[in-house]
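Chemist: Take a look and give me a structure for this.
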Amino acid sequence: MKPTGTGFFHFAVLVFLLVLAGSRPAVSSEQVVSITMPAEVLRQTISDSLPLPIEPQNHYMEGSIVVDSLEKLQINGKSIFLQGVVLGRDIAMKTRIAGQDVKMKLGSVKLPVRCELFLRFDKQQKILFVTPVFPEAEKDASADSADILLPLLHSLGGREYPIALDSIEPFLFRVGDRTIPVKLMPADIQTVKGAMVIKMIPRVYKSP
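Modeler: Predicted coordinates:
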């Protein structure tokens, strides 16, 4: 598969800089750089950052819960489908029986999960909103002890989580013997079949 992401990105930015290198500090409102990230590249990028911790949104569960592996990632026109494994360590559940607080220790649990992510990009606020939806998991003989994680996952789904993108750090681009600071402003994020398309507006300044 062609490395359409990084290679195209640097080529487009280089051409853009060569045009504006001799001008005063400029802000481009029309020149847009599109980065196409294939599904497999996105899957590998996420996998390299695992394990990813999940913070419980309740007070009845204790322990460490992480997304342990990502086995499948499929990008459709409107959503991203994920399939992986959630791992819980030192899991304990707090409950109340006959007026007494009881803590049930469950130890380590492992749960295969599927999730669908819906994306919405707010162009004015430069915020990406991600809404996870967890379908009903298929039970198998080894999943009984992990059923305790299902209510937790479902409690995380169905609502938007904001990811601010307006604080992307600028980088330095060299053209000949000159160093030009470049800041990329997110313009749009879309999903198409098989890929995620990230549109950025380069803001270029002459170095002092």
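Chemist: From here on, just use CA atoms for contacts and neighbour counts.
Modeler: OK.
Chemist: Name the next helix or strand following the strand or helix carrying His10 along the chain.
Modeler: In the assignment (DSSP states H and E), His10 maps to helix 6-20. Scanning forward in sequence from helix 6-20 by DSSP H and E, the next helix or strand is strand 26-27.
Chemist: Remind me what that next one packs against, helices and strands.
Modeler: strand 195-204 (3 or more C-alpha pairs under 8 Å, 6 or more residues apart in numbering; DSSP states H and E).
Chemist: buried residues in the lengthiest strand in the chain?
Modeler: Longest strand of the chain, by residue count under DSSP state E: strand 100-122. Buried residues in strand 100-122, defined by neighbour count with 16 or more other C-alpha atoms under 10 Å: 106, 108-122.
Chemist: ok, then the element right after it?
Modeler: strand 127-133.
Chemist: What residues of the helix or strand following that next one count as buried?
Modeler: Going down the chain from strand 127-133, the next helix or strand is helix 149-156, by DSSP H and E. Buried residues in helix 149-156, counted by 16+ other C-alpha under 10 Å: 149, 152-153, 156.
Chemist: quick one: contacts of whichever helix or strand comes after helix 149-156?
Modeler: Going down the chain from helix 149-156, the next helix or strand is strand 161-164, by DSSP H and E. With contact meaning C-alpha atoms under 8 Å, 6 or more residues apart in numbering, strand 161-164 is reached by 126-131.
Chemist: Another for comparison:
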Amino acid sequence: MQSMPSASRRDFIRAAAATAGVGALSSTGAAAPSPRDADVVLAKLLEGNTRFINGQTSLLSRRRPSDFAALAEGQEPSAIIVACADSRVAPELIFDQGVGDLFVVRVAGNVVSGSGPIVAGSIEFAVAELGARLIVVLGHTRCGAVKAAIQHIDKQDSLPGSINGLVELIKPAVTDVRGTPGDKLDNVIKANVRRCVGQLKTMGPILPEQFKSGGLKAVGGVYDLATGKVDIVG
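Modeler: Below you'll find the predicted structure:
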């Protein structure tokens, strides 16, 4: 990982000030939205997902060696994606984004709390050092880690090695939807995403302050493996 250049640090400070009401005003007197504003970024991600669904991806020209070289001195990703490590879930493709657009953290079950300093530190780095203002926790249909949590909470047994510790982090989501009508696996996948979003808001010393000031937003989404569509959850 590489810290953002000093100019980007200044941009982040200005953006944080803007969320407190200090930002520049547009000609109409309203605060002009920054291209890194969380809502603007989320809208762009969903627009990219629509292109992906329709087979109209537009950013192939931004994945050439020259595009990578242009970012060799620094990065300014617009969003953090905490996604499952599943081989079928590729955030840059799903959202039709180019090199440098997304800071991606991938771990089985897209777990956040209890996943240790590697996941938490990666997210905090992207917020504090790179100035990202949107976090998307991205679950997906037919998630194997969630399926294991459902199966083994009923059997009250354990899995070998560290797999058991991972599944334990997801089991509370199974309890959350007990008695809820509908497909159990789908319900738990959504509940797990919601839990992870909630956990971000109380995790460590860096993120809660950013959420409180309005300088950071977190949302959950579920990617449908069959259709390619990302639905916002919660």
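Chemist: tm score of chain vs chain?
Modeler: Once superposed, the chains reach a TM-score of 0.25 (TM-score structural alignment, normalised by the length of structure 1), with 89 aligned residues with a C-alpha RMSD of 5.6 Å.
Chemist: ok, back up a step: CSV for the buried residues of helix 149-156 of structure 1, including distance to Met37 of structure 1?
Modeler: Shown next, in CSV, are those (distance: C-alpha to C-alpha, whole Å):
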residue, distance to Met37 of structure 1
Leu149, 32
Leu152, 31
Leu153, 27
Leu156, 26
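Chemist: so Leu200 of structure 2 touches Phe211, yeah?
Modeler: No - between Leu200 of structure 2 and Phe211 there is no contact under C-alpha atoms under 8 Å: 9.3 Å.
Chemist: ok, the two, which is more surrounded?
Modeler: Leu200 (20 against 16; other C-alpha atoms under 10 Å).
Chemist: does Val136 of structure 2 belong to a helix or a strand, and which?
Modeler: Going by DSSP H and E, Val136 of structure 2 is in strand 134-140.
Chemist: Actually, Ile81 of structure 2.
Modeler: strand 79-83.
Chemist: likewise Asn192 of structure 2?
Modeler: helix 184-200.
Chemist: what angle do that helix and strand 134-140 make?
Modeler: 160 degrees (axes from the mean of the first three to the mean of the last three C-alpha atoms, to 10 degrees).
Chemist: Show me the helices in structure 2, by range?
Modeler: Counting by DSSP state H, structure 2 has helices at residues 6-19, 38-53, 65-70, 91-94, 117-128, 144-155, 161-176, 184-200, 207-213.
Chemist: Same list (those) but as TSV, adding distance to Leu102 of structure 2.
Modeler: Formatted as TSV, the helices of structure 2 follow (distance: least, C-alpha to C-alpha, whole Å):
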stretch	distance to Leu102 of structure 2
helix 6-19	16
helix 38-53	10
helix 65-70	13
helix 91-94	7
helix 117-128	10
helix 144-155	24
helix 161-176	25
helix 184-200	18
helix 207-213	18
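Chemist: any idea how far the spatially closest residue to Val204 of structure 1 that is not a sequence neighbour is from Gln100 of structure 1?
Modeler: Nearest residue to Val204 of structure 1, sequence neighbours excluded (C-alpha to C-alpha, 6 or more residues apart in numbering): Val182, at 4.8 Å. Distance, Val182 of structure 1 to Gln100 of structure 1, using C-alpha to C-alpha, to the nearest Å: 61 Å.
Chemist: Also Ser34 of structure 1?
Modeler: 59 Å.
Chemist: same question, Met93 of structure 1
Modeler: 14 Å.
Chemist: count of residues packed around Ala16 of structure 2?
Modeler: Ala16 of structure 2 has 20 nearby residues by other C-alpha under 10 Å.
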